[in-house]
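S.K.: For reference, the sequence and a predicted model appear below.
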Amino acid sequence: MNPTPTVRPARPADLPRLVELIHEHVAYERSAPRPPGLADRLGPRLFAQDPRLWVLLAETPDGQVAGYAACSEEFAFWDARSYLHMDCLYLAEDARGHGLGAALMAAVADLARERGLGHVEWQTPDWNEGAIRFYDRLGAASHPKRRYAWPAG
């Protein structure tokens, strides 16, 4: 792999590959399949110039999109400050271990700094030992909390 991986913002033409990676990510995290029409729902939000939503893509040396980091701006009430929430970071299995994840994380940190946001927050399943080791090597601190989801309907 390229010693300096390429990370760039997603473009509309990337949407089909991004959706493939999202479905891989969903399966990897043992989550329920998402309803049909993901591209139709995601595309307008992602490419509508929403200033609070960003997707960065990692490319292999041959230009193939191999991973993504999806981020949005959030507000920390206790701190009365906004921060960058990295909702997802995923690399295709054969792209792991070649520096693409570190390059994505560096680009996420750059994005936070560019937006004037003081820090980045994210989560990973407690069984994902590879991700936990990766984040620990970066010097990230974990916080013991559980994440809940509650349907509003």
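M.R.: Sure, I can see it.
S.K.: C-alpha from now on. contacts and neighbour counts both.
M.R.: Fine.
S.K.: mind checking how far His25 is from Leu117?
M.R.: Here the criterion is Cα to Cα, to the nearest Å. By it, His25 lies 27 Å from Leu117.
S.K.: Equivalent analysis for Lys145, please.
M.R.: From Lys145 over to Leu117 (counting by Cα to Cα), the distance is 22 Å.
S.K.: again with Met105
M.R.: Distance of Met105 to Leu117, computed by Cα to Cα: 15 Å.
S.K.: Of Lys145 and Leu117, which one has the most company?
M.R.: Set Lys145 next to Leu117 and count neighbours by other Cα atoms under 10 Å: Leu117 wins out with 17 against 7.
S.K.: check contacts around the residue lying closest to the more buried one once chain neighbours are set aside.
M.R.: Excluding its sequence neighbours, the residue lying closest to Leu117 (Cα to Cα, 6 or more residues apart in numbering) is Tyr83, at 5.0 Å. Tyr83 makes contact with Glu73, Glu74, Phe75, Ala76, Ala112, Leu117, Gly118, His119, Val120, Glu121, according to Cα atoms under 8 Å, 6 or more residues apart in numbering.
S.K.: Of those residues, which pair is most distant in space?
M.R.: The largest separation in the contacts of Tyr83, counting by Cα to Cα, is between Ala76 and Ala112 at 14.4 Å.
S.K.: adding another structure so you can compare the two:
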Amino acid sequence: MRPHDPPEVRPARREDLPRIVELIAEHAEYEKSAPPPPDLATRLAALLFTPTHPRLRCLVATLPDGTIAGYATCAPEVSTWDGAEYLHMDCLYLTATSRGHGLGPLLITALKAEARTLGLTEIQWQTPTWNEGAIRFYDRLGATSKEKRRYTLRVEAPQA
């Protein structure tokens, strides 16, 4: 990519994993969460680059110089109440210096295209209630929100 080229969004490639892991660590810190596990790149590779049906999809936003400035991850999920699949956006993150330059809408457009490709008619996600910048961004998109709490329950590995 040349410096005068516009920013773009594209599917992540295996060679992008080190930068994606850096961004995930930044994202976790931004959301006041624990850092990612040391083997995250290996875990992501197994989810993203399965030849037949990858469990996870990752899109990267690149600056005109080719630098990866953000990412969005998503996966098809099922709504019991609707009896239908939807695209769950697990993460959308842009570096602090890359926000406000149109990369967020580019990522959302690419996520919509991914949903259409999969035959899905809805994207769902969550964001922390304190993340006012993200909430304003999502509201500007015309997205609607529901108040819920997200719970996590650790499950011990089965005994061998």
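M.R.: Alright, I've got the coordinates. Please read these numbers as outputs of a predicted model, since none were measured by experiment.
S.K.: re earlier: of Ala76 and Ala112 of structure 1, give the one with the bigger neighbour count.
M.R.: Remark: of Ala76 of structure 1 and Ala112, Ala112 carries more neighbours, 21 against 10, as counted by other Cα under 10 Å.
S.K.: Quick check: the aligned residue for that one in structure 2?
M.R.: Counting by TM-score structural alignment, Ala112 of structure 1 corresponds to Ala115 in structure 2.
S.K.: Can you give me the buried ones in the one helix or strand that match maps to?
M.R.: Assigned by DSSP states H and E, Ala115 of structure 2 belongs to helix 103-117. By neighbour count on 16 or more other Cα atoms under 10 Å, the buried set for helix 103-117 of structure 2 is Leu103, Gly104, Leu106, Leu107, Ile108, Ala110, Leu111, Lys112, Glu114, Ala115.
S.K.: Make sure the last one is actually in contact with Thr121.
M.R.: Read that as Ala115 of structure 2. Yes - using Cα atoms under 8 Å, Ala115 of structure 2 is in contact with Thr121, at 6.6 Å.
S.K.: Let me see the contact set for His4 of structure 2.
M.R.: Neighbour list for His4 of structure 2: Pro64 [criterion: Cα under 8 Å, 6+ apart].
S.K.: For Thr129 of structure 2, list the residues it contacts.
M.R.: Thr129 of structure 2 neighbours (Cα under 8 Å, 6+ apart): Ile135.
S.K.: Could you say which helix or strand holds it?
M.R.: Under the criterion DSSP H and E, no helix or strand holds Thr129 of structure 2.
S.K.: Tell me the counterpart of it in structure 1.
M.R.: Using TM-score structural alignment, Thr129 of structure 2 lines up with Asp126 in structure 1.
S.K.: From Ala13 of structure 1, how far out is its match?
M.R.: Noted for Asp126 of structure 1: a distance of 34 Å to Ala13 of structure 1, by Cα to Cα.
S.K.: With Tyr68 of structure 1 instead?
M.R.: Distance, Tyr68 of structure 1 to Ala13 of structure 1, using Cα to Cα: 15 Å.
S.K.: In terms of neighbours, single out the busier of these two.
M.R.: Tyr68 (26 against 8).
S.K.: Quick check: buried residues in the strand or helix carrying the more buried one?
M.R.: Tyr68 of structure 1 belongs to strand 65-76 when assigned by DSSP H and E. The neighbour-count check on strand 65-76 of structure 1 (16+ other Cα under 10 Å) flags Val65, Ala66, Gly67, Tyr68, Ala69, Ala70, Cys71, Ser72, Glu73, Glu74 as buried.
S.K.: What residue in structure 2 is paired with the residue nearest to Leu117 of structure 1?
M.R.: By TM-score structural alignment, Tyr83 of structure 1 lines up with Tyr86.
S.K.: still on that earlier bit, check the mean deviation of the helix holding Ala115 of structure 2 from structure 1.
M.R.: Compared with structure 1 after fitting, helix 103-117 of structure 2 deviates on average by 0.6 Å (mean Cα distance after the TM-score superposition for structure 1).
S.K.: Done for today, thanks.
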